[in-house]
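Novice: The amino acid sequence is not available; the structure is as follows:
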């Protein structure tokens, strides 16, 4: 399995050969630098650590500065480990968007937009309680009964109620790569990707 770190640029749409309008997301993918190569003998498992996006020297700790110096690269803002790449990589090598081709299918991981504290209608899609007649002037977006009476005299764990929404790690699987712009480090994938514009995403083949 191989992958790359990127940044969500935004959404657009393109037309396919049959004239259908397909919604898609533009992702700035890489270039990423190999900052560490882990092996079975030394670390107990094999993986490749990639670094992406330039960070200021003043914002990087001294140990991390040494970590990047070993790879002969500048400090990075995002570090992610991937399982062993199909083609062997060495410390300091660069991974670009060229590892993807049009027609490939990728899994995209991102952090969803945070919505703050929300009610059950927005958080879980509840329909609310009844209509606006029969004296229900303020119950339209209420959760209704929770079902707890003399037994069990408590609320079960996992009950769908109001609470903090969003800001979670979300994986969207099997998005098709529609376009690859190697010179601009851009990737166009079908459908939507979790996160706001400018947020980091991880792409896995």
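Specialist: That came in fine, so what should we check first? This is a predicted model, so every value here is computed, not measured. Numbering: from 1, shown residues only.
Novice: When you work out contacts or count neighbours from here on, use the C-alpha atoms and nothing else.
Specialist: Noted.
Novice: Which secondary structure elements does the lengthiest helix in the chain sit against?
Specialist: Longest helix in the chain, counting residues (DSSP state H): helix 62-70. Counting contacts by 3 or more CA pairs under 8 Å, 6 or more residues apart in numbering; DSSP states H and E, helix 62-70 is packed against strand 32-38.
Novice: chain center to the strand it packs on: distance?
Specialist: 20 Å (CA atoms, centre = their mean, to the nearest Å).
Novice: Tell me what angle that strand forms with helix 62-70.
Specialist: On the basis of axes from the mean of the first three to the mean of the last three CA atoms, to 10 degrees, strand 32-38 is oriented at 100 degrees to helix 62-70.
Novice: re the thing from before, of all the residues in the helix or strand just after the longest helix of the chain, which ones are buried?
Specialist: Downstream of helix 62-70, the first helix or strand assigned by DSSP states H and E is strand 76-83. Within strand 76-83, the residues scored as buried using 16 or more other CA atoms under 10 Å are 76, 79, 81, 82.
Novice: Structure two is appended below for comparative analysis:
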């Protein structure tokens, strides 16, 4: 198993040999640096911490943690274990064309939205006496039990949540530019930090 951090660049398409067009998402993945290896005797669990990006100004605790390494912007832990040591680098060569991966990232934040956009409600009929309520949600309960039930779909904050998409396939790898071409859509906007794990 392999793990890497990356940044979403955007979507494009790849033409296969038989002429079919496949939509892909381009991800600038790594290189990441191993910053800490957690062991069960000392930390109570096993994990590997990696760092990604370049931080211009480190605070003192982070600077002490990375004192013999380059200044890294983002630190993430993973339970994906390998034989790496502190200071080792992981790049896209850890993955292969055809590998299945799961990708985690934060979805696009859309602010406060109504039930039509947020939950896909159909809205009210446009005639038969309806006015000013075309995009309303309708009834939210009944006389009994005299309170609104938990989980009632209503208007509210939409997006900006951590999403994991599983079973995505790597179609192309550009090792010189640290690029992965992953089939299909990936959560987030351009520049979103992504966690990519081989499954």
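Specialist: Looks like it arrived, so ask away. Please read all numbers here as calculations on a predicted model, not as lab measurements.
Novice: Once they're superposed, what TM-score comes out?
Specialist: Once superposed, the chains reach a TM-score of 0.96 (TM-score structural alignment, normalised by the length of structure 2), with 198 aligned residues with a CA RMSD of 1.0 Å.
Novice: Show me where structure 2 has its helices.
Specialist: Assigned by DSSP H, the helices in structure 2 fall at 40-43, 60-65, 115-119.
Novice: which bit of structure 1 covers the second one?
Specialist: Mapped onto structure 1 with TM-score structural alignment as the criterion, helix 60-65 of structure 2 occupies residues 62-67.
Novice: repeat for the last one
Specialist: Helix 115-119 of structure 2 corresponds to residues 120-124 in structure 1, going by TM-score structural alignment.
Novice: List the contacts of the matching stretch.
Specialist: 126, 127, 128, 141, 142, 143, 160, 161, 162, 163, 165 (CA atoms under 8 Å, 6 or more residues apart in numbering).
Novice: got a list of contacts for stretch 160-175 of structure 2?
Specialist: So stretch 160-175 of structure 2 is contacted by 92-93, 96-110, 179-184, 186-187, 199 (CA under 8 Å, 6+ apart).
Novice: go on, stretch 83-97 of structure 1?
Specialist: Taking CA under 8 Å, 6+ apart as the rule, stretch 83-97 of structure 1 contacts 1-4, 29-37, 46-48, 71-73, 180, 182, 185-187.
Novice: List buried members of those by neighbour count.
Specialist: For those, buried by 16+ other CA under 10 Å: 2-4, 29-37, 46-48, 71, 73, 180, 185-187.
Novice: OK, contacts around the aligned residue in structure 1 for residue 77 of structure 2?
Specialist: Residue pairing (TM-score structural alignment): residue 77 of structure 2 is matched to residue 81 of structure 1. Neighbouring residues of residue 81 of structure 1 by CA under 8 Å, 6+ apart: 47, 48, 49, 50.
Novice: out of everything not next to it in sequence, what's closest to the counterpart of the last one in structure 2?
Specialist: In structure 2, the residue equivalent to residue 50 of structure 1 is residue 50, according to TM-score structural alignment. On the basis of CA to CA, 6 or more residues apart in numbering, the spatially nearest residue to residue 50 of structure 2 that is not a chain neighbour turns out to be residue 34, at 4.4 Å.
Novice: burial of the closest residue to residue 108 of structure 2 other than its chain neighbours, as a residue count?
Specialist: Leaving aside its sequence neighbours, residue 108 of structure 2 sits nearest to residue 188 (CA to CA, 6+ apart; 4.9 Å). If you count neighbours by other CA atoms under 10 Å, residue 188 of structure 2 ends up with 23.
Novice: Could you measure from the aligned residue in structure 1 for residue 188 of structure 2 over to residue 76 of structure 1?
Specialist: Residue correspondence to structure 1 (TM-score structural alignment): residue 188 of structure 2 is matched to residue 195. The gap separating residue 195 of structure 1 from residue 76 of structure 1 is 20 Å, by CA to CA, to the nearest Å.
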